[in-house]
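Colleague: predicted model, plus sequence, below.
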Amino acid sequence: MTLKKIISTSLILLFFGVLPAQNVLQKANTFINSLSEEIKSKTLFNLEDSERFNMNYVPIPRAGATFHDFNETQKTAALDLLRASLSEEGFRKSQEIMELEKVLRIIENNDADKMPDGRPRRDPLNYHFCIFGNPSKDKPWGWRFEGHHLSLNFTSTDGIISSSTPTFFGTNPGIVRSTEYKGKEVLKKEAELGFSLLHSMTPEQLKTVVFTDVAPHDIVTTTDRKVKQVEQLGISYKALSKAQKKTFMELLDLYMNNYEHEFATGFRDKINKAGIENLTFAWAGSLKPGKGHYFRIQGPTLLIEYDNTQNDANHVHTVVRDLTNDYGEDLLKAHYAKDHKH
């Protein structure tokens, strides 16, 4: 059975309610129990291991087992864990980003470009699974799914997903111009809503929204474990018109809707408590598609970045950072403090 068939079959099962979408703990243990001791040695790490913070989104050697290591049962279990950790929309995007590796292999036509292990650099199976700690209701643990243009980081405390950030999605090509995938644009809605909000601004508002006419070459937070001080720029939510506020919230919800439902609900509550009126929207670069552009939504607890500058502005990087709880660090501190008292 191919990876594509496994994905399709699992989606059918999910639709009919056979695969509970939120039971991450069960899915994690099913996945671990399916692995041989050899594969476990590649996959399992201590929760405190520094590897947990080794985020990256370019095609480099990584820790963790990949689909190349798995038999069909293990592939299915791995994908079930990923699906349970995301919304259906987030899962779809992750699979389509992996498929873009096939496009790059065709359009780059460079068979000599290999990873150190001899496999092609562009490889839809070269995505890595790492489990940190022992999946349990009582003790914190985490896991990561990562490869080219994907870095999905999850932490569980008290039996639920307590952190799903940093969350990185990327696409190259942003819009596929050739091959059988021509016209595919995985992050299309992000681009459309960003430009829609920008183009709704009055000339006076644009003076506040656009902070430079040259977009940064990449997201400014890159792979930092902790987000360094990023100046909050742009127009505040409270300065928007009613129609602009609606578009702003559609864009924010688009990002929140990538997450598993219960986590997304908690993340939204956290943003609301910090004050929607304290969020800002800022833009850099071209005001039209086709040239380098960048936007961000920022507030006391949240930073969303979207950058499309590379490959003639047809190469997207976008990330969500929880400024207080990336990698679950804030909730882990609270958990350990509670345990210490007991």
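Modeller: Arrived safely. Only a predicted model underlies this, so the values are computations on that prediction, with no experimental measurement involved. Numbers count the residues shown, from 1 in each chain.

Colleague: only C-alpha atoms from now on, for both contacts and neighbour counts.
Modeller: Noted.

Colleague: the helices in the stretch 201-342 of the chain, which residues?
Modeller: Using DSSP state H, counting those that start in this stretch, the helices of the stretch 201-342 of the chain run over residues 203-209, 242-256, 261-274, 310-313, 329-341.

Colleague: please name whichever of those helices is nearest to N46.
Modeller: Among the helices of the stretch 201-342 of the chain, helix 329-341 comes nearest to N46, with 14.3 Å by CA to CA.

Colleague: what does that closest one contact?
Modeller: 140, 157, 162, 324-325 (CA atoms under 8 Å, 6 or more residues apart in numbering).

Colleague: structure two is appended below for comparative analysis:
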Amino acid sequence: MTNDAFVKLSKAAIALGSAVLLALAGCTATTTSETATASTTATASTTATSTATASSAVAAVVTAADAFLATLDSSQVAEVVLEITNDNAAAWSNLPCGSDCRNGIEFSTLSDTQLTAAKAVLQAALNTSTGAGYDQAMQILLADDVLGSAGSGGGGGGGNYSSGTYFMAFLGQPSADGTWMLQFGGHHLAVNVTYSKGAVEGGSPYFIGVEPTSWTGSDGTAYAPLDTMKDGIEAMITSLSSDELAQAKLAESYTDVLLGPDQDGAFPETKSGIKVSSLSDAQKKLVLAAMTPWVSIVDDHSAEDLLAVYESELDDTYISYSGSTDLTAQGDYVRIDGPSVWVEFVCQNGVVYADQIHYHTVYRDHTRDYGGELSF
């Protein structure tokens, strides 16, 4: 081959190589662009699906609420539908104080048809898993029947223990795109779910307690409605080493939850205990698992959204305790305090069953109590 022929062949090879590289570059750019477009489309699709799911869940609650209101006369509707105000929102309690400390219409005054419709609202609004949400709430009502049958006419807050002494109210008119709140509660139970623009904006404050902590029904069914909560809290706090327990120990003693009724916005200015960022991955999972039963008061989709926020804030969350970690005696107390989430669990001496302990707990959110719609 002559030198001239070799040079021409080399130039042709270089030209061909350049063309191939340009083609590959173009293909890569196209692939990257297509991948980015596909990713954006997938994200938009997921967001749209999530929004549609939330809107569908709220629509179901509104449909049930409207159906319940349709069973009531005008005076009963006036008892149920109230304005959204600070005073109305804060009118809840864990005490057996009837209508003196809470809003709404009393279950004992409803006909069978009306009661069924009222419970349908709760079924639509709350988690439907066994032992959570609606099922757990109904077990608290059963516990009050147990207390009533125990024959005590007194007790803390004045007695009057009965599954009929629970109340339902709507703060604002139920709407698929407006802002309103579902309130339901009585002794040892206060549910506050806030809706806005077709989504759950908050499932707190949520108080749940129980006395007795366990019992067997007349049909042989065993009940222990807060055992999942207790077990999760206990697994979390007992996972700490002796050095970690020393960091988590609170200087104060507690005989009740700190942020119960009439304590809106009263979060401690300084967080106490051990920071979750210092714990192992396994312990972090226990912290998230411990708070889950409280967050799961609302529907599955809304609970998942809230838990995703709390998980993202886990490293800046603190856990602490007072008393012992056995959770078997008066004053045994555990707290989870994050940038958003707040959970308390405390053991108290029994009121009706004085030889036993019973549980008080509360779930709050630093920014989402009452859906963040009110300031305290």
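Modeller: Alright, I've got the coordinates. Since we're looking at a predicted model, the values are computed, not measured.

Colleague: got a TM-score for the pair?
Modeller: Once superposed, the chains reach a TM-score of 0.81 (TM-score structural alignment, normalised by the length of structure 1), with 307 aligned residues with a CA RMSD of 2.7 Å.

Colleague: among the helices of the stretch 201-342 of structure 1, which is nearest S34 of structure 1?
Modeller: helix 261-274 (26.5 Å).

Colleague: which residues sit against the closest one?
Modeller: Counting by CA under 8 Å, 6+ apart, 22, 86-87, 161-164, 256-257, 299-302 sit against helix 261-274 of structure 1.

Colleague: make it 6 Å
Modeller: Contacts with helix 261-274 of structure 1, where a contact means CA atoms under 6 Å, 6 or more residues apart in numbering, come from M256.

Colleague: now swap in stretch 223-240 of structure 1 and tell me
Modeller: Residues contacting stretch 223-240 of structure 1 (CA under 6 Å, 6+ apart): 55-56, 208-209, 277, 279-282.

Colleague: picking that back up, quick one: closest of the helices of the stretch 201-342 of structure 1 to S151 of structure 1.
Modeller: Minimum separation from S151 of structure 1 across the helices of the stretch 201-342 of structure 1 (CA to CA) falls at helix 242-256, 14.7 Å.

Colleague: which part of structure 2 matches that closest one?
Modeller: Counting by TM-score structural alignment, helix 242-256 of structure 1 lines up with residues 281-295 of structure 2.

Colleague: have a look at how far, on average, the matching stretch is from structure 1.
Modeller: Aligned to structure 1 and superposed, stretch 281-295 of structure 2 gives a mean residue distance of 2.1 Å (mean CA distance after the TM-score superposition for structure 1).

Colleague: got the buried residues for that stretch?
Modeller: 283-284, 286-295 (16 or more other CA atoms under 10 Å).

Colleague: same check on stretch 319-327 of structure 1?
Modeller: 319-323, 325-327.

Colleague: what does M181 of structure 2 correspond to in structure 1?
Modeller: Using TM-score structural alignment, the partner of M181 of structure 2 in structure 1 is G142.

Colleague: which residues sit in contact with that match?
Modeller: 132, 154-156.

Colleague: again with F345 of structure 2
Modeller: 333-334, 361.

Colleague: distance of the aligned partner of it in structure 1 from F169 of structure 1?
Modeller: Taking TM-score structural alignment, the alignment pairs F345 of structure 2 with Y306 from structure 1. The gap separating Y306 of structure 1 from F169 of structure 1 is 10 Å, by CA to CA, to the nearest Å.

Colleague: so what sits against both of these two?
Modeller: Common neighbours of Y306 of structure 1 and F169, counting by CA under 6 Å, 6+ apart, are T318.

Colleague: coming back round to it: can I get the contacts of stretch 223-240 of structure 1 in JSON lines with distance to G174 of structure 1?
Modeller: Formatted as JSON lines, these follow (distance: CA to CA, whole Å):
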{"residue": "M55", "distance to G174 of structure 1": "22"}
{"residue": "N56", "distance to G174 of structure 1": "19"}
{"residue": "T208", "distance to G174 of structure 1": "28"}
{"residue": "V209", "distance to G174 of structure 1": "24"}
{"residue": "E277", "distance to G174 of structure 1": "31"}
{"residue": "L279", "distance to G174 of structure 1": "27"}
{"residue": "T280", "distance to G174 of structure 1": "25"}
{"residue": "F281", "distance to G174 of structure 1": "22"}
{"residue": "A282", "distance to G174 of structure 1": "21"}
